[in-house]
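> model this:
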Amino acid sequence: MTLAFRPATRADVPAILELLAEDWIGTARTDLDGEAMFDALQGTELIVGEMDGEIIATYQISINHLISLSAPCRAILEGVRVASHLRGQKIGEQLVADAEERAKRGGATVMNLTSNAKREAAHRFYIRLGYKQSHAGFKKALTS
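Predicted coordinates:
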């Protein structure tokens, strides 16, 4: 089984919404218009992980050029999800590595992400990948 990451298309929206709904936070949202949300994406890339023709992972990444002395170009990682039946198989690590590569290619020197305070397992995951808690989120230097 080969896992490939690619930009999402409008046809992927239902599968992405299913991944988001699997999450305990996502179950409270039943009023989402996924196609309208997809159309509204600006400056953000929506990526899916596909395995054997099935969408099994997703994330969003934005590259932001800032007036900043510490990191004039930052990437923001959001909406990280892996299908619940495939968790624990290192797919999340591949997903984050793909996001980091896209960020680097976009000129980012830091990756920022936020995670719900109740997601303790996710926090351990990001820390294990080298992210550090700072302020109310996480960030990681993207140097080669």
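
> from here on, contacts and neighbour counts on C-alpha atoms
Noted.

> run the chain-centre distance for the top strand by length along the chain.
The longest strand of the chain (DSSP state E) is strand 54-65. Mean C-alpha position of strand 54-65 versus that of the full chain (CA atoms, centre = their mean, to the nearest Å) differs by 4 Å.

> and for stretch 41-51?
Worked out by CA atoms, centre = their mean, stretch 41-51 lies 8 Å from the chain centre.

> same question, stretch 32-45
15 Å.

> ends of that stretch, what's the gap?
Length of stretch 32-45, first residue to last, CA to CA, to the nearest Å: 19 Å.

> quick one: contacts of it?
Here stretch 32-45 makes contact (CA atoms under 8 Å, 6 or more residues apart in numbering) with 7, 10, 13, 14, 17, 60, 61, 62, 63.

> could you also give me the structure for this next sequence, so I can compare it with the first?
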Amino acid sequence: MRQDVLARCEPGENSLCLRRAAADDVPALAALFGADPVSAARGDSGDGDLADYEVAFTAIDADPRHLLVVATEGDGGPVVGTLQLSFLPGLARRGAWRGQIEAVHVAASQRGRGVGAWMIGWAVDESRRRGCGLVQLTSAVERHDAHRFYERLGFTASHVGFKRAL
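Take a look at the predicted model:
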């Protein structure tokens, strides 16, 4: 088993591993983003130009407050999912830390198998383990299936988010 494995499902034919992403995962991650219509509309293409992804990966990987993880089929198998978990300090809520989940993607061929729920469950547990008072995420307004998914996992649509492109 790789040293960077964070979690493992039950052993067996359909075993999944969750591990820290490595630089050689960047092409697979770009392909996951590019295969998603919402991400593709924002500029993720997975077209082979990986320079921006590689710069971002290096920054994320170097910062201990960020974890970029991948779910793989078995130990060393292909990437089938990803998410980024960031740990944010804050003064609100009596100085509570927050776990921020971003960029959750599961390969289309793997949806409905529990990969996403397993990754989110790990992120919630890791946030709790690190002393966070809450875990939060955002989801694009057009992702109705994702909203139902997050609600099934115990998340509440509690805020309205705003973004401004720069």
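
> helix, strand or coil for residue 146 of structure 2?
Following DSSP: H, G, I helix; E, B strand; the rest coil, residue 146 of structure 2 is assigned to helix.

> any idea how far residue 32 of structure 1 is from the residue mapped onto it from structure 1?
Counting by TM-score structural alignment, residue 146 of structure 2 lines up with residue 122 in structure 1. Using CA to CA, residue 122 of structure 1 is found at 24 Å from residue 32 of structure 1.

> when those two are compared, which one has more neighbours?
residue 122 (14 against 9; other CA atoms under 10 Å).

> thought that one was touching residue 113?
No: if you go by CA atoms under 8 Å, residue 122 of structure 1 and residue 113 don't touch, sitting 11.4 Å apart.

> overlap in contacts of these two?
By CA under 8 Å, 6+ apart, residue 122 of structure 1 and residue 113 have no common neighbours.

> out of the contacts of stretch 32-45 of structure 1, which end up buried?
Listed as buried from these are 13, 17, 60, 61, 62, 63; burial here means 16 or more other CA atoms under 10 Å.

> name the nearest residue to the first one, sequence neighbours excluded.
With CA to CA, 6 or more residues apart in numbering as the measure, residue 34 is the residue that lies nearest to residue 13 of structure 1, at 6.1 Å, once sequence neighbours are left out.

> so how far is residue 147 of structure 2 from residue 153 of structure 2?
Taking CA to CA, one finds residue 153 of structure 2 at 10 Å from residue 147 of structure 2.

> one more: residue 67 of structure 2?
Distance from residue 67 of structure 2 to residue 147 of structure 2, by CA to CA: 23 Å.

> over to residue 38 of structure 2?
14 Å.

> and residue 96 of structure 2, by the same measure?
Taking CA to CA, one finds residue 96 of structure 2 at 25 Å from residue 147 of structure 2.

> in structure 1, point out the residues matching stretch 113-125 of structure 2.
Going by TM-score structural alignment: stretch 113-125 of structure 2 matches residues 89-101.

> show me how far that stretch is from its chain's centre.
The answer for stretch 89-101 of structure 1 is 9 Å, by CA atoms, centre = their mean.

> what's it in contact with?
Residues from elsewhere that reach stretch 89-101 of structure 1 (CA under 8 Å, 6+ apart): 5, 49, 57, 58, 59, 61, 77, 81, 82, 111, 129, 142.

> show me the contacts for the most centrally placed residue in structure 1.
With distances taken as CA atoms, centre = their mean, residue 59 lies nearest the centre of structure 1, 3.0 Å away. In this structure, residue 59 of structure 1 makes contact with 46, 47, 48, 77, 78, 79, 80, 81, 95, judged by CA under 8 Å, 6+ apart.

> coming back round to it: who has more neighbours, residue 38 and residue 147 of structure 2?
A count of neighbours by other CA under 10 Å puts residue 147 above the other of residue 38 of structure 2 and residue 147, at 18 against 14.

> so how far is residue 36 of structure 2 from that one?
Distance from residue 147 of structure 2 to residue 36 of structure 2, by CA to CA: 16 Å.

> what's the answer for residue 17 of structure 2, then?
22 Å.

> more neighbours: these two, which one.
Counted by other CA under 10 Å, residue 17 of structure 2 and residue 36 do not tie: residue 17 has more neighbours, with 24 against 17.
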